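Q: Attaching a predicted model along with its sequence, questions to come.
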Amino acid sequence: MGQKAIGTMAIGNLPKTAAIRYGDREALVCTSTGRRFTFRQLNDRINRLANGLMDQGLKKGDTAAFLCTNRAEIVEIYFALAKIGVLGIPLNYRLAPAEMIEMMKECEAKTFLFDTPFFEVAKKVKADLPAITLFVGMGDCPDFAVKYEELLARSSTDEPAVEVFEEDYQYYNLTSGTTDLPKSYLLTHYNNAGTVFVLSQAMYLTGDDVILTVFPMFGRVGFAWTAAAIYNGAKNVIHNFNPPQVLELIGKEKVTITNWVPTMAIFILAVPDLEKYDLKSLRGIVYAGSALPPNIYEETIQRLCPNVYEYYGLQETSALVAMGPEEKKRKPQSVGLPLFFGEVRIVDPQGRDVPVGEVGEIIGRHPATTAGYYKNEEKTKETFRDGWFHTGDLGRFDDEGFLYISGRTKDMIVSGGQNVFAVEVENLLLTHPAIADCAVIGLPHDTWVEMVTAVAVKAAGAEASDDDIIQYCKEKIAGFKVPKRIIWIDAIPRTATGKAQKFILVEQYSKNDVQVDRPGRLAAAGRINIPPPLPCASGQGRGLPLIDGHSQPGKKEEAMENEKVLLQKQGKIVTVTMNRPPIMNAFDMEMCFGLIGAFERIALDREAGVVILTGAGGNFCSGADMNLLTEDLTADEYLKDVMQVLSRLIRTMRELPQPIISKVRGVAYGVGLNIALAGDFVLTSHDARLSQIFVNIGAMLDGGGTYFLPRLVGSAKARELALLGEEIDGQTAASIGLVYKSVPDEKLETETDNLSRKLLSKPSAAVALIKRSLEGSLDMTLDQVLEWEAAHQSIMLKSTELKGAVHQFLKLRGKAAA
């Protein structure tokens, strides 16, 4: 065997060399903070952080955890730790704080760096993990932490004097989120250098590219694209995923290539007036993470970009095969050809290669493949056999060497690009006293590809609602693992040896169409045009731009779109809160998207009976954020788009089966007032301030104002309110019939609670149908109304709710007569 080369492929060399080669070319665009950095500036900041951490006592071989969104600092942290030989733990912010703390404990972390949304997590880490002795926080962080920018300001830009080798470990990759870390593994500098070469080769990257990174950078894919951008001298725009913003950034930054999971594409393709966005700069869209549905591929090439790339691999292996646009057009069902220095085989259960065209297990290896799992010898032995990584996926080769995926041998659900292991969820469900038996399956879903579904058998005499079970799970595991539906049956089909026959359940319930939480089912268009609800991880309702759509364990509030909309559910009452108190909850597009998502979600919640819509901080909503009316947003085409989304919100509220109580205190101006009027009952405090302010700024009423006003107060009063734009208080609004009732401020909560309980006491089916009939009757003649009432009354007369009410009435009358 020859001697090892004297050079080394240490990842810290990338920004150092890029600073020399590319200098003052733009390297990084941080969209969340609006900052831009050249390659030289980026390397200087990386060096400052590296030297600052060493000044704080961190040294080669130590471990540092970091919890950060897609922003410039996460790039700096990765490479600063790499330069000084400190192992990193990039934490998945979709996990519960308890899961994060367990990981840090297992990996023996001594330092914790954290982003602004995670101050509460940092406080919990400090309280529960004394081994963490150094905290570094971004922004106005807690007093116990060193301020990130202050640390950089006082530190040197010199290259750290630490020798790091390619065989040294760079960071842990954490894929499963379970507390015993069954899927945690270490990646060396050599592994990650291999990934850089894989991406550069497969995607034909050059210094002329502008890369848009929307994959969360706590994962291997997000980091790989960032490292590849630095290696190639390409500008990298890092962004927290938000569909309309992604489309705007492509045009603004002239993005040439971006990597998505198919679920991201579903939301992108559903953005209204998609054709108005400038996507001409795109030379390719890359898909990975889960199977690319044929319809999404077709829509992508027709509506977004004609060139689609795809690759296949696991987090542990990096990409093993890939294909470019021409190959994809020729063989759209394939995932590609093997990459240089990578090897892929299809084998039978004995590990023997199967003939071309036959299905077997996919096994592979590459210089980017990890060598094993951390502190999990059993898992390592099971997966790494005879020098090959056994993926657990089934596939086949065609006669040209193209790989096709046929299914999975592992009992795993891929939901929105996230891996959910059914056995973990099953084990948790079986700890609930109401569940005697269960099986967790993935059902087909238009948006998430697979929907986590629990099929369960109730224990004898037990009582539990779907919401009880879902909440129980939310308190103990990450939101993306929580079942979205509970299906109760008498018995789980099992083999003679006791194994659940899940294929029977999948077949049965796929046909029965239990996937009722398909986005956009309320819309006339039939497709959703909003970004998904967002999870919280901080404990303070702070939202992050992810595509999970479920709250973190133990959190009552669920933030949507950067915390601008909050949900809180207590029993059957759901409170939706507009949450921008510093500017009196001024209405913008992100809030609009969040509200639509909230009401769409509530409509699908069988346990939700009443909705309360309110504002945070003592005001309802001050109207449109004036930033919506700045010069670059006044083009007719864009305003038309804004109005379409607002119209979608109003229609969604009016079509909601549950009654909405608009609880108004403080200011309700303009569109804020009209959103309140879209509810079924408007309760105000006496001193609430209401105004159709539009005319005062030279604007037209929107949000349904010209529909609601004459119907509520008559034509003459409507003209007064709309044409004068004067402010009235809550008492006046109640006296003219604009709102349901006005009460003293101190009684508003009690009055809202009383009204909610009255509504909950009514049969929900009747409430929903009466809402619908009142709304529709405004456009009907009397004969049409009578016909509609007769047809639907005949249906209601057969309902169990009506029969029960009649039975109870007759029973009480009989007692009275006696």
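A: Perfect, thanks for sending it.
Q: from here on, contacts and neighbour counts on C-alpha atoms
A: Will do.
Q: could you check the distance from Met451 over to Asn427?
A: Distance, Met451 to Asn427, by C-alpha to C-alpha, to the nearest Å: 18 Å.
Q: More neighbours: which of the two?
A: The neighbour count for Met451 versus Asn427, taken as other C-alpha atoms under 10 Å, is higher for Met451 (26 against 13).
Q: Which of the three states applies to that one?
A: The local conformation at Met451, judged by DSSP: H, G, I helix; E, B strand; the rest coil, is strand.
Q: ok, it touching His445?
A: Yes - contact criterion C-alpha atoms under 8 Å: Met451 and His445 qualify, at 5.8 Å.
Q: For the two, list the residues in contact with both.
A: Common neighbours of Met451 and His445, counting by C-alpha atoms under 8 Å, 6 or more residues apart in numbering, are Gln515.
Q: Which residue ranges of the stretch 351-500 of the chain form helices?
A: Along the stretch 351-500 of the chain, the stretches classed as helices by DSSP state H, counting those that start in this stretch are 377-383, 422-429, 466-474.
Q: who does the first one touch, helix- and strand-wise?
A: On a contact count with 3 or more C-alpha pairs under 8 Å, 6 or more residues apart in numbering; DSSP states H and E, helix 377-383 meets strand 388-397.
Q: Second structure follows, compare the two:
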Amino acid sequence: MASIRDHLQTLSDTFGAMRVLQRAGALDFKKPREVVKAVKRNETVGAPAAIVMHGADEYPDAPALTDERGTLTFAELDQQSNALANELLAAGVAPGSVIGVLARDHRGLITALNGAGRAGLRLAMMNTGFGQTQFTEVAAREKIAAMLYDEEFADIVDGLPTGLPRYLSWVDGQRPVPEGVKVLDDVVTNGDTSTPPEPESWAGLVILTSGTTGLPKGAQRGKVSPFTSALLLDRIPIPERGTMVIVSPVFHSTGFALWGVGTALGNKSVLMRRFDAEKTLAAIADNRADMLVAVPTMLHRMVALGPDVIKKYDLSSLKIIVIAGSALSPTLSEAVQDAFGDVLYNLYGSTEVAVASVATPSELRQAPGTVGRAPVSSHLALFDDKDQRITENGVRGRLFVKNGAPFEGYTDGRQKQVIDGYMSTGDMARFDESGLMFIEGRDDDMIVSGGENVYPLEVENLLAEHPHVADVAVVGVEDDEFGTRLRAFIVRSEGADPQIEDLKQHVKTNLARYKVPRDVVFVDDLPRNPTGKLVRRLLPTGPLT
């Protein structure tokens, strides 16, 4: 009986996704030959390459991307991707091999995404925050057979085996090009731009997890259904043939997914190698951008510019801001919409489960900080510590997700826990009486202090409301009396001088006494990875001096 129910749910999800894709303009089911062509390309060269190939067919002269070196049309990006694919094959990189890319957001990274698929190679997108040791370990684990990297990361890739084909994906001109290393610009300018032989099947993609608790794991995907786009398009009205400014890293799942779906709709992507709050405002204004893709810490810095700076730029074209990657505090949720209008969409998901839920602007006004509701084909469930389903509103539980974006396991062979087809996210969550979901923190972040359970995110969100607090992190540290006590790390607001007792009283007034941090430490900045996630293991938990 369960299999019949699952089959009916799959049919319902498929038809629901088809309606969303038709409505959004992503697929036209009145033209079945085009749909079949898109599906076949997806299966052989992968979604990134198929998307650009479609754009080159349909609107070759339309802009595909803009970076600090100018604009590439869909036809130009298509030809350059072919040139890279042919170069890799000529260099002896066998189809099915894994190549790596360590690059910031620019044309080189997008060319690598496309060229790898066309050559039948699996691409591992490396984190620009890597140190040399971490990079070398991940590269060895993923069995990298060729490497593309930006010049600034030359020292990091030094540990790769001698003789491995290497390509500079971006050249700043700060150092000579090493002997035996080719420059991607030369490859795409002088190389063979003809369409390479079509692979039998897409070799897949490896997107690394955030690595906030240790060495980043490789989440592999060898199949991406075109219907996966519906997870985004169902709740986010991504425009057609518009412009997106993407400052969230494309090497991570959010930036990658929004780039892919937006490009499939013919949008131009404006990419920036390094985030700068005011330059992002300028990019939106100069390009008349419809959409911004960012992470919460970036929006925090944009809001902190203040109304006098923000109003210098014409942001009237901006209709959508999509954020993901780390928790959105209620305070920041309200501040963003007050500054830029009701245009904020809070996307919740992960590298493993893809898109789980999305909060719309009206939902964020109703319940600031919520992650909203599940889009079409996504299904959410809470389970307790005994793996029993939780159905009551307001009860915290472990969040599990089931949707149409299959996760094939980590490249080291490990898997996430699965219950009744639902995969663990590693997060705690609850639903309110109207069905909106709230993330309560990581299930392994829970602190037991004096026999009471405390989730740091609740305390962090409350402290973030204090006008003298610009950023905050709360962790547990050992305590002889209570077992564990709370320690808060506070980044002061500009010009503010908060007093420790005032901050403690702020928590005591709003939460139970055992949730008041015993320690308050002022710091200049908090350790966050490129997607804005707090790296708690880098915060000092030893005795205070």
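A: Arrived safely. All values derive from a computational prediction rather than experimental measurement.
Q: Any idea what the TM-score comes out to?
A: Overlay of the two chains. TM-score (TM-score structural alignment, normalised by the length of the second structure): 0.74; 450 aligned residues with a C-alpha RMSD of 3.4 Å.
Q: and the helices of the stretch 351-500 of the first structure as a markdown table, adding distance to Glu120 of the first structure?
A: Output for the helices of the stretch 351-500 of the first structure, formatted as a markdown table (distance: least, C-alpha to C-alpha, whole Å):
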| stretch | distance to Glu120 of the first structure |
| --- | --- |
| helix 377-383 | 34 |
| helix 422-429 | 26 |
| helix 466-474 | 18 |
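Q: right, so of the ones you listed, which gets closest to Val210 of the first structure?
A: Closest to Val210 of the first structure of these is helix 377-383 (C-alpha to C-alpha; 36.9 Å).
Q: List the buried residues for that closest one?
A: By neighbour count on 16 or more other C-alpha atoms under 10 Å, the buried set for helix 377-383 of the first structure is 380, 383.
Q: same question, stretch 335-345 of the second structure
A: Of the residues in stretch 335-345 of the second structure, those buried (16+ other C-alpha under 10 Å) are 335-337, 340-345.
Q: Which stretches in the stretch 101-250 of the second structure count as helices?
A: 107-118, 132-142, 184-190, 230-233.
Q: I figured Val454 of the second structure hits Ile447, correct?
A: Yes - here Val454 of the second structure reaches Ile447: they are 5.1 Å apart, a contact under C-alpha under 8 Å.
Q: got the helices of the stretch 101-250 of the second structure as TSV, with distance to Gln22 of the second structure and mean neighbour count columns?
A: Output for the helices of the stretch 101-250 of the second structure, formatted as TSV (distance: least, C-alpha to C-alpha, whole Å; neighbours: other C-alpha atoms under 10 Å):
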stretch	distance to Gln22 of the second structure	mean neighbour count
helix 107-118	25	27
helix 132-142	38	17
helix 184-190	35	17
helix 230-233	10	26
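Q: for those, which one sits closest to Val477 of the second structure?
A: helix 132-142 (26.3 Å).
Q: In the first structure, what stretch matches that closest one?
A: Mapped onto the first structure using TM-score structural alignment, helix 132-142 of the second structure covers residues 97-107.
Q: same check, this time on stretch 251-265 of the second structure
A: Using TM-score structural alignment, stretch 251-265 of the second structure pairs with 218-232 in the first structure.
Q: corresponding residue for Val188 of the second structure in the first structure?
A: By TM-score structural alignment, Val188 of the second structure lines up with Leu152 in the first structure.
Q: give the contact list for its match.
A: 45, 48-49, 52.
Q: Excluding chain neighbours, what is closest to Leu748 of the first structure?
A: Excluding its sequence neighbours, the residue lying closest to Leu748 of the first structure (C-alpha to C-alpha, 6 or more residues apart in numbering) is Ser685, at 6.1 Å.
Q: What of Ser334 of the first structure?
A: Excluding the flanking residues, the one nearest Ser334 of the first structure by C-alpha to C-alpha, 6+ apart is Tyr404, at 4.7 Å.
Q: What is the aligned counterpart of the one you found in the second structure?
A: Using TM-score structural alignment, Tyr404 of the first structure sits opposite Phe438 in the second structure.
Q: could you list every residue that touches Gln644 of the first structure?
A: Pro272.
Q: how far away is it from Ala523 of the first structure?
A: 12 Å.
Q: related to what we said a few turns ago, can you get me a residue count around the residue nearest to Leu748 of the first structure?
A: By other C-alpha under 10 Å, 22 other residues sit near Ser685 of the first structure.
Q: Quick one: map it onto the second structure.
A: So, by TM-score structural alignment, Ser685 of the first structure is left unmatched.
Q: again with Lys276 of the first structure
A: Taking TM-score structural alignment, the alignment pairs Lys276 of the first structure with Lys312 from the second structure.
Q: which ones are touching the residue most central in space within the second structure?
A: By C-alpha atoms, centre = their mean, the second structure has its centre lying nearest to Thr254, at 2.7 Å. Listed by C-alpha under 8 Å, 6+ apart, the contact set of Thr254 of the second structure reads 248, 324-325.
Q: Most neighbours among the residues you listed, please name it.
A: Busiest of the contacts of Thr254 of the second structure [other C-alpha under 10 Å] is Ser248, holding 31 neighbours.
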